[in-house]
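K.L.:
Show me how the following folds:
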Amino acid sequence: MENNDILIRLRYALDIKNKDMVEIFKLGGVEVTKEEVLKILTKSKDEYDDEVDVEEDENRIKCNNKMFESFLNGLITYKRGKQDPKPGQPENPEPSEQHKDHVNNMLLKKLKVALQLTTEDMLDILDEGGIAVSKGELGAILRKAGHRNYKECGDNFARKFLKGLAVKHRA
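P.N.:
Down below sits the predicted model:
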C-alpha cells in the first residue's frame, strides 16, 4: 500500500480537514500548501490499468517515507501537544531511515501514541476492521525491528486497522 493511500484512509478515518493536514505536516517539519495537500491526497490510477494518463500523474505528489513519518510525528504533536525535549535529546529528531520496508509497523506505533490507544483499544479497532488478533501478535507488530519476536505488519493488516479506526471514530 502506498503512503498516499494510507494518508487518504487516515484522513477519512480521523475526519481531518485540509487546513488541519497542512498544520500537521508543518508540525512534523514539512511545509506544504493546501493545493499540495490536495495533490498528495489524489488517488492513484489503478496500476493494472492499461491506459496511463500522464497528465493526471503530473498533478499528483508522491508521499515518500520521510514525508510520511514527518506527517505522523506532526499528528502526534497535533493530538498531544508539543513536548519539551529532555536534556541531551535533539530538538526535532530526524526521521529514521530504518523504516524503509516497515511503514505499516511505524503507522501502527505512531497512531497508538498519537491517539493514546491502549492494547485493548487497538484490539477493538482491529476487531471492528474484521480481523481477530491476539495480544501477542499485536505486541510482535509493535516491537522494534530487529527484536527476536518482531513481526512485519502486512498491507492487509494495516488496511483493516484503518478500516476499524474509521468505524470507531466516525460512528
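K.L.:
from here on, contacts and neighbour counts on C-alpha atoms
P.N.:
Noted.
K.L.:
Can you tell me the SS state at residue 153?
P.N.:
Here residue 153 is coil, with the state taken from DSSP: H, G, I helix; E, B strand; the rest coil.
K.L.:
Residue 94 too?
P.N.:
Relying on three-state DSSP, one would call residue 94 coil.
K.L.:
what's the neighbour count on residue 102?
P.N.:
Neighbourhood size, residue 102 [other CA atoms under 10 Å]: 16.
K.L.:
Before we compare anything, build this one as well:
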Amino acid sequence: MTNNDVLRRIRYIFDFNDAKMIAIFALADLQVKRGDIIAWLLKDDDPAYEDCNGRTLATFLNGLISEKRGKRPGPQPEPEHHLTNNIVLMKLKIALNLQSEDIIAMVTLGGFRLSAPELSSFMRRPGHRNYRECKDQVLRYFLKGLQVKYRGEQVESAETAESTKTPTANSPYAKWIK
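P.N.:
You can find the predicted model right below:
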C-alpha cells in the first residue's frame, strides 16, 4: 500500500475534513497547507497528485496518537524516515488503544482470519527471530475492519462474505458489530 492510500483510508474511516487533518499534523509539530493535503489525497493518475513520503505519514500517525490519546509531555517522538506496514499497524494500535484481540477482531470484520501468533510476529522488532513483515493484504483487511466499525459499512465482496463466518451476539467479536 502506498502512503497516500493509507492516508486516504484513515481520512475516510474517521471522516476527517481538511481542517482536522491540518490540526492533526500540527499536533505532531508539522505545519501543512490545505493544498498539500489535497495533493496527497488525489488519485494516482491526477496531474496534481503528489507522493506522501514515509516521514510525512509517520508524522500524521504521531499526530493521530496525540489526538486520540492526548499529547505526551516533553519532546514529541521523532517520526520515522522509512515507514513499513508493521509500523503503521503499531501506530494505529496505539492511537486507537487496541489490544491484540481487538486487532484480530478488526481483521476478521474486514474479511480475513488472523491468528494471535501471526499478529504477535508483526509487533516484534525487525531482527527478532520471530519477526514477520506485515503484508499489504493484512493492513488492507485491518483498515477495512476499521471502516466497518467506525463507518458501519459492511464488507462488499461476496467472496469474502462467504469465506468468513458472521459473528453472532455471543461471539467475542460481537462488541464490534452494531
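K.L.:
would you list every one of the strands in the first structure?
P.N.:
In order along the chain, the first structure carries no strands (DSSP state E).
K.L.:
What's residue 144 of the first structure aligned with over in the second structure?
P.N.:
Aligned counterpart of residue 144 of the first structure in the second structure: residue 125 (TM-score structural alignment).
K.L.:
now its match: how far from residue 132 of the second structure?
P.N.:
Computed as CA to CA, to the nearest Å, the residue 125 of the second structure to residue 132 of the second structure distance reads 9 Å.
K.L.:
Out of those two, name the residue with the larger neighbour count.
P.N.:
Shown here are residue 125 of the second structure and residue 132; by other CA under 10 Å, residue 132 has more neighbours (18 against 13).
K.L.:
if I pick the more buried one, what's in contact with it?
P.N.:
Counting by CA atoms under 8 Å, 6 or more residues apart in numbering, residue 132 of the second structure makes contact with 118, 121, 122, 124, 126.
K.L.:
try residue 17 of the second structure
P.N.:
Taking CA under 8 Å, 6+ apart, one finds residue 11 in contact with residue 17 of the second structure.
K.L.:
hang on, the earlier thing: can you redo the contacts of residue 132 of the second structure as a markdown table with distance to residue 74 of the second structure and neighbour count?
P.N.:
Converted to a markdown table, the contacts of residue 132 of the second structure look like this (distance: CA to CA, whole Å; neighbours: other CA atoms under 10 Å):
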| residue | distance to residue 74 of the second structure | neighbour count |
| --- | --- | --- |
| 118 | 34 | 14 |
| 121 | 31 | 18 |
| 122 | 29 | 20 |
| 124 | 26 | 16 |
| 126 | 27 | 13 |
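K.L.:
Out of the residues you listed, which comes closest to residue 48 of the second structure?
P.N.:
Nearest to residue 48 of the second structure among those is residue 122, at 34.7 Å by CA to CA.
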